[in-house]
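Peer 1: 3D, please:
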Amino acid sequence: MIALAGAIGTGLFLGSGKAIQRAGPVGTLIGYSTIGGLVICVMLCLAELSALAPVSGAYVRHAEYFVDPALSFAIGWIAVYGPCVSVPSEWVAVSTIVRYWTDLHPGIIIAICIVVSFLTNIFFIRVFGEVELISAMLKIALIIGLILFGLVYDLGGVPGQSRLGFWYWVEPGAFGEGYLVGGGIGRFCGFFSVLVNAVYSFAGVETTSIAAAETKNPRRNIPRAAKHIFVRVFVFYILSLFVVGLIVPSNDPHLLTSTGNAAQSPFVIAAEKAGVRVLPSIINAVVVTSAWSSGNHGILQGSRSLYALALEDKAPAFFRRTSRWGIPYLCVIFQSSFMFLAYMSLNSDANTVFGWLSNLTASSTLAVWVVVGTCSLRVRWAMEAQGIPYQELPYSAPLQPYLAHVVTWFSSFIMLSGGFYVFVDGHWNVSDFFSSYFTIPLSLALYLGWKLLKGTSIVPLEEVPVGTFIAIARANPEPPLRKKKGVVGWFGRFWWD
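Peer 2: Model (predicted):
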């Protein structure tokens, strides 16, 4: 549930407005569905890896065992760096949303977010789980309510509003009016630009396996949890975007503005068009809660990743220090110091800064996905080299190794092409180029630097410890899942298992 709370954030509630404006309702739907398909490939690969080797740190440790210790170092620091840019993006979003109600200076709003989040992670971590659970429940309730409201509005159930049906898919069009250039190429560019938006929206789903070593019956429960999180998030995103695409046209004036106002959220636009005065405030209140919980989730994830690196001598030793409550406070302080990046929105347009931080977050997420796919491929290749049948795996994901190939190559392709718009004539921008591609040289520098410093090498396929982990799994059998009978049991197996 904590991973669910962290995965549903401002990417859906605020960032989807830009997607609809650029790609239209159908282009947005296809773009998010495409990345949703990639995410399920990532989750199945990660489930297979975590069932085989249920270790703390998940893909960070998997890279060490199955690929190269230098890759583990690099992706470990990328896991720290990701929240360094994603958390400020949440605070920028909060400052944007709160201005829907008040003209309070955004710097004050950002300061409140920083202080409250820091204190929560330093002193009140014991209530973190309860706060995230409440946040997840609020998000789910809001999304379900918005889906139902949107359907009622679209079918003419709101007094004074006629039935819309699929009219906005006809006028102004299913794929909008084109992005960057006109015609079919412009519509394709609009669709392609949505992919990075969607990656940012789905970022954090992969954290379900971070605490695999502390999970009860991990070889049984991690694969189930991976599928649980994906299905919930995927359904919520796709249904929400489908409905909002029915009731908000891609050329709505509010979507086209760049003032950084919360009114640009397509959900708020839909509520205002329906004339339900209190609904925009309710939506924004839950979105603020959503952004705050996602920011907290990022600080927790980043600080614990840094702590794990310190324990393995891949980060300075002083980061191992903990408070009497076991909180790695220096890691929290380090992670929290990057929250001040949110103040960039005071000198630049809030939407622009949100876009920069979103791009940085998306590229770091894609780097993680590339490593997950690479580790999965290496496990399969090692099993072939060692003559171990795939059936020996505690959990064997379907359609392997094709899923791993899709994850590795498609994620790499999006990383390399996600900033394509800066290369279009007249759209060059140094800031956009930097935010789209900085993660690539950073990852290479971390990998090559550690390899040269420590003299590491890629683990030979014959020495990848797949057999060792399989033997450990055999020596520690887990009780089988008790399946319910009847219609409820059949539905549960179809939906989850």
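Peer 1: only C-alpha atoms from now on, for both contacts and neighbour counts.
Peer 2: Noted.
Peer 1: mind giving me the packing neighbours of the strand or helix carrying residue 409?
Peer 2: Per DSSP states H and E, residue 409 falls inside helix 402-417. If you count contacts as 3 or more CA pairs under 8 Å, 6 or more residues apart in numbering; DSSP states H and E, helix 402-417 packs onto helix 16-52, helix 350-386, helix 430-437.
Peer 1: go again with 10 Å.
Peer 2: helix 16-52, helix 183-202, helix 350-386, helix 430-437, helix 439-454 (3 or more CA pairs under 10 Å, 6 or more residues apart in numbering; DSSP states H and E).
Peer 1: any chance of those in TSV, with distance to residue 237 and mean neighbour count too?
Peer 2: Converted to TSV, those look like this (distance: least, CA to CA, whole Å; neighbours: other CA atoms under 10 Å):
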stretch	distance to residue 237	mean neighbour count
helix 16-52	8	26
helix 183-202	9	23
helix 350-386	17	24
helix 430-437	24	18
helix 439-454	26	16
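Peer 1: one more, for comparison:
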Amino acid sequence: MQGLTHHEALAPEQEGLKRDLRLRHMIMIAISGTIGTGLFLTSGSTIATSGPGGALLAYVIIGIWLVFVCQAIGEIATLLPLPGAFNAWGGRVFDEALSFQMSWMYFINWALTIPAELAASAVIVSFWLPKDSKFPDWAVPLMIILLMVVINLAGVKAYGELEYWFSVLKVVTIVMFIICGILVDAGVIGGVNYGMSAWHIDGAPFKGGFIGFITTLVSVGYAYGGTEMTAITAAESRNPHKHVPMAVKTVMLRIAFFYIISIFLLGSIIPNDDPDLVNSSESAATAPFTIVFAKAGINAAANYMNAVVFTSVFSAINSDFYIATRVLLSLSRNGWAHKSIGYTNSRGVPLVALAIVTVCSCLSLITIFVGSGVAFRWFVSLIGSIIFQSWILILLLHFRFRYCWKAQDRPVVDLPYVSWGYPYGNMVATFIGVCIIIATWYLSLINPPTNPGAGATPEQLTAYHAARDAYVQHILGAWFPWVCSACLFISYKVINKTKFIKAEKADLDTGRFIPTESDKEDMRPHGPAWKRFVKYLI
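Peer 2: Below is the predicted model:
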């Protein structure tokens, strides 16, 4: 494996993988994981639910939480670039049962994300089809699945290159949106000076109060989800000591730029009572970004945005396949799944894991026949809660990692990347995360629907059934990840009689990346200061 020396002891799950991801791949893969349908199509619903102020606050608060999650990821993944990433850290510093639980929950997360994205793909393509079209709904997801298999068989380099160019398209689109949004808001184009008027209408800036605010948190978490995949890709980075810290730093800047500014402009231009803001059809024609482009006089905005959204979904599914196969590889290599799943070919592709993920994807086609929109909302509830669980556990594992590092008399300066703001940043982020998780639990239990009784009208019964389904969806989304995790952790610990790992005996070396002289030379600053600054930003 390129970049390794004979002094390095490989972890079992690192065997057979190729270090073929460059810095530009690492950065763009991380960006691709954070910018997708959650921002392009559903960001408007957060404003419609909680107003411009509530939506902006939700994105800012979860963004702060995520900044310190990324810092924790950067510190440990730079030192230990394992394919299981943070899912493998629990077995090193806490208890093997925690790694078992986190790995399986993270696989479940991506196994659910694939059908969610596939369900969305059929809806997006239908935008270009005539109303009487007989084109089957299952054809687009099936073609995407076949393409995913081909791409993944080509190896990690092909995956990284595709993600790079998909991400470039998304970044260009958001930059265009921000420029258009500023000009539209100021009245330079479109002929209307919006300013902050949308913040002063009925319901604004905090529509629905506290309940409206916490209602949006899971969907905002879903929109941010995927940022943590930088840790997974570290295992196939050519130089984790350089690439992981750079990816972490630049992603933080771009989250602030892309998400916060975009939500602020959307909330300033489109009133929270605009029916198109909800985008109930999940169509690019009424997506919030499209509305702003249309106000700027870009007549082809709907077609352009639909193309961008489709490539975003394709990119997301590409990432889903990559992450799901690597998590399965880690599960197999650690003895938590059948050993045959850990097989990799000469190109470093985990073939059996890829086959399993492909089968799961084919089964997901069932969601199209039961209603892709309904299925998508259920998936978002589950995925958002699993993401929150992963983030809070990453922070707790970082605390434990630092404790083990100190207990073994290792100085902080020996870490190849040091998380800034530790421990206070982690404390703030953990507090935010715990409060958000408790808020989602609270939201799932309040206001249960009331049966209208035997004399109810058909309309009342329909409304009751919809409210009952939504109530069950919220309960399942909020509590399933924690109940499932508890069952996984306790059952593994009882069956295997695992022991709590003492800090002095924690394994902080197996799988550690030891840079060669060429790697060290690559990490040294090159070129004039202005070029280095531009590279840091882009």
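Peer 1: indicate which one of the helices and strands packed on helix 402-417 of the first structure is closest to residue 495 of the first structure.
Peer 2: helix 16-52 (13.8 Å; CA to CA).
Peer 1: contact partners for the residue nearest to the spatial centre of the first structure?
Peer 2: By CA atoms, centre = their mean, the first structure has its centre lying nearest to residue 203, at 0.9 Å. Neighbouring residues of residue 203 of the first structure by CA atoms under 10 Å, 6 or more residues apart in numbering: 6-9, 11, 39, 82, 86, 358, 361-366.
Peer 1: now, which of those sits nearest residue 376 of the first structure?
Peer 2: Nearest member of the contacts of residue 203 of the first structure to residue 376 of the first structure, counting by CA to CA, is residue 39, at 14.5 Å.
Peer 1: identify the residue of the second structure aligned to the closest one.
Peer 2: Matched by TM-score structural alignment, residue 39 of the first structure corresponds to residue 66 in the second structure.
Peer 1: can you check residue 83 of the first structure too?
Peer 2: Looks like residue 83 of the first structure aligns to residue 110 there (TM-score structural alignment).
Peer 1: give me the number of residues near its match?
Peer 2: By other CA atoms under 10 Å, the residues close to residue 110 of the second structure number 24.
Peer 1: what about the helix or strand harbouring it, how far off from the first structure?
Peer 2: Using DSSP H and E, residue 110 of the second structure falls within helix 96-125. Helix 96-125 of the second structure: mean distance to aligned residues in the first structure after superposition is 1.6 Å, counting by mean CA distance after the TM-score superposition for the first structure.
Peer 1: for that helix, what is the distance to the chain centroid?
Peer 2: In terms of CA atoms, centre = their mean, to the nearest Å, the centre of helix 96-125 of the second structure is set 10 Å apart from its chain centre.
Peer 1: that one packs against which elements?
Peer 2: For helix 96-125 of the second structure, the packing partners by 3+ CA pairs under 10 Å, 6+ apart are helix 86-93, helix 139-153, helix 301-333, helix 351-363, helix 366-407, helix 458-496.
Peer 1: which helix or strand lies directly C-terminal to the last one?
Peer 2: Pointing back at helix 458-496 of the second structure there. Next element after helix 458-496 of the second structure (DSSP H and E): helix 517-523.
Peer 1: quick one: the helix holding residue 409 of the first structure to helix 430-437, angle?
Peer 2: Helix 402-417 of the first structure runs at 170 degrees relative to helix 430-437, counting by axes from the mean of the first three to the mean of the last three CA atoms, to 10 degrees.
Peer 1: and helix 402-417 of the first structure, how far from the second structure on average?
Peer 2: Helix 402-417 of the first structure sits 3.6 Å off on average (mean CA distance after the TM-score superposition for the first structure).
Peer 1: mean deviation of stretch 27-44 of the first structure from the second structure?
Peer 2: Looks like 0.8 Å for stretch 27-44 of the first structure (mean CA distance after the TM-score superposition for the first structure).
Peer 1: with stretch 231-241 of the first structure instead?
Peer 2: Mean for stretch 231-241 of the first structure is 1.7 Å (mean CA distance after the TM-score superposition for the first structure).
Peer 1: ok so, going back, and the match of residue 39 of the first structure, how far from residue 245 of the second structure?
Peer 2: From residue 66 of the second structure across to residue 245 of the second structure, the span is 15 Å (CA to CA, to the nearest Å).
Peer 1: what's residue 351 of the second structure aligned with over in the first structure?
Peer 2: In the first structure, residue 351 of the second structure lands on residue 329 (TM-score structural alignment).
Peer 1: starting at the chain centroid, how far to the helix holding residue 409 of the first structure?
Peer 2: 16 Å.
Peer 1: and it, which residues are buried?
Peer 2: The neighbour-count check on helix 402-417 of the first structure (16 or more other CA atoms under 10 Å) flags 403-408, 410-412, 414-415 as buried.
Peer 1: nearest to residue 20 of the first structure among those?
Peer 2: For those, the nearest to residue 20 of the first structure is residue 414 (19.4 Å; CA to CA).
Peer 1: and that closest one? What does it align with in the second structure?
Peer 2: Counting by TM-score structural alignment, the partner of residue 414 of the first structure is residue 436.
Peer 1: that match against residue 217, yeah?
Peer 2: Yes: under the criterion of CA atoms under 10 Å, residue 436 of the second structure makes contact with residue 217 at 7.5 Å.
Peer 1: anything in contact with each of these two?
Peer 2: 61-62, 388.
Peer 1: residue 329 of the first structure reaches residue 299, doesn't it?
Peer 2: No: using CA under 10 Å as the test, residue 329 of the first structure is too far from residue 299 to be in contact (11.4 Å).
Peer 1: ok, the two, which is more surrounded?
Peer 2: Set side by side, residue 329 of the first structure and residue 299 show more neighbours around residue 299, with 28 against 20, by other CA under 10 Å.
Peer 1: what's that one in contact with, if anything?
Peer 2: 80, 83-84, 86-87, 117-118, 121, 293, 305, 331-336, 338-339.
Peer 1: so the residue nearest to the centre of the first structure versus residue 11 of the first structure, what's the distance?
Peer 2: In this view, residue 203 of the first structure and residue 11 of the first structure are 9 Å apart by CA to CA.
Peer 1: overlap of the contact sets of the two?
Peer 2: With CA under 10 Å, 6+ apart as the test, residue 203 of the first structure and residue 11 both reach residue 358.
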